[in-house]
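Chemist: just need the structure, nothing else, for what follows:
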Amino acid sequence: MMVIVSYDVNTETSSGKRRLRHVAKICNDYGQRVQNSVFECLVDSTMLEEMKERLLKAYDEDHDSLYFFNVGKKYENKVSSYGCKQVLDLKKPVVF
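Modeler: Okay, here's the model as predicted:
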């Protein structure tokens, strides 16, 4: 299923900057960055719960925000992108 993860981490302190890097790294483990704080993740239900658990441990609920948008399995008709940034098809192999 496609899950869009978005976050807002308060970076006014050095610990906030560390949290931001940590949250981004966790999201990168499950998907691809499509905007600075937005990731597209193709995950199954087990991976989704694992990702949520890791992110909820990493963020500070008093200063940060996390959003999970479950787009579902038939996401191709629900997600559109426009502009100069090319987004990879997560189902296809990537050749470097």
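
Chemist: CA only for contacts and neighbour counts going forward, please
Modeler: Noted.

Chemist: the chain: helices as residue ranges?
Modeler: If you assign secondary structure with DSSP state H, the helices in the chain sit at 14-30, 45-58.

Chemist: now mean neighbour count too, for these, in a markdown table please.
Modeler: Written out in a markdown table, the entries for these read as follows (neighbours: other C-alpha atoms under 10 Å):
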| stretch | mean neighbour count |
| --- | --- |
| helix 14-30 | 16 |
| helix 45-58 | 14 |
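
Chemist: tabulate those (a markdown table), appending distance to K78.
Modeler: Supplementary listing: those in a markdown table, determined by distance: least, C-alpha to C-alpha, whole Å:
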| stretch | distance to K78 |
| --- | --- |
| helix 14-30 | 20 |
| helix 45-58 | 19 |
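
Chemist: to compare with the earlier structure, here is another sequence to fold:
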Amino acid sequence: MFILISYDIPHDKRRSKIAKTLENFGKRVQYSVFECQLTDSQLADVRNRLTALVVPNEDSIRFYSLPKDAVTAILILGHGVVTQDPIFYWTD
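Modeler: You can find the predicted model right below:
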């Protein structure tokens, strides 16, 4: 499934850890936005990893699941492409 993950984290160290975690699951398309092609188990894995890092009353991480037909309708102004390949997977 195609998941868009965005975050707003006020503390630099925690924000860096969250970004590093997300780099293992998707492609950064904006400073705090990642496009991810994930299976259900990978989605559960990334959610568990981020839950361990987030401070609920300070941080915000949003997951947007897009259906296949919505992905084909994504419009990009300027440079960039929609993530196509599921090339980013955590391999513990």
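
Chemist: quick one: TM-score?
Modeler: Both chains were compared after superposition, and using TM-score structural alignment, normalised by the length of structure 2 their TM-score is 0.83; 87 aligned residues with a C-alpha RMSD of 1.9 Å.

Chemist: what about the residue mapped onto S81 of structure 1 from structure 2, how many neighbours?
Modeler: Applying TM-score structural alignment, one finds that S81 of structure 1 aligns to I76 in structure 2. Neighbour count for I76 of structure 2, taken as other C-alpha atoms under 10 Å: 9.

Chemist: the helices of structure 1: which one's closest to Y67 of structure 1?
Modeler: Judged by C-alpha to C-alpha, the one of the helices of structure 1 that comes nearest to Y67 of structure 1 is helix 45-58, at 9.9 Å.

Chemist: so that closest one corresponds to what in structure 2?
Modeler: The counterpart of helix 45-58 of structure 1 in structure 2, counting by TM-score structural alignment, spans residues 40-53.

Chemist: now the corresponding residue of structure 1 for Y31 of structure 2: how far from K92 of structure 1?
Modeler: Counting by TM-score structural alignment, Y31 of structure 2 corresponds to N36 in structure 1. Using C-alpha to C-alpha, to the nearest Å, one gets 23 Å for the distance from N36 of structure 1 to K92 of structure 1.

Chemist: pick out whichever of these two has more residues nearby.
Modeler: N36 (10 against 7).

Chemist: can you pull the contacts of the more buried one?
Modeler: Taking C-alpha atoms under 8 Å, 6 or more residues apart in numbering as the definition of contact, N36 of structure 1 has no neighbours.
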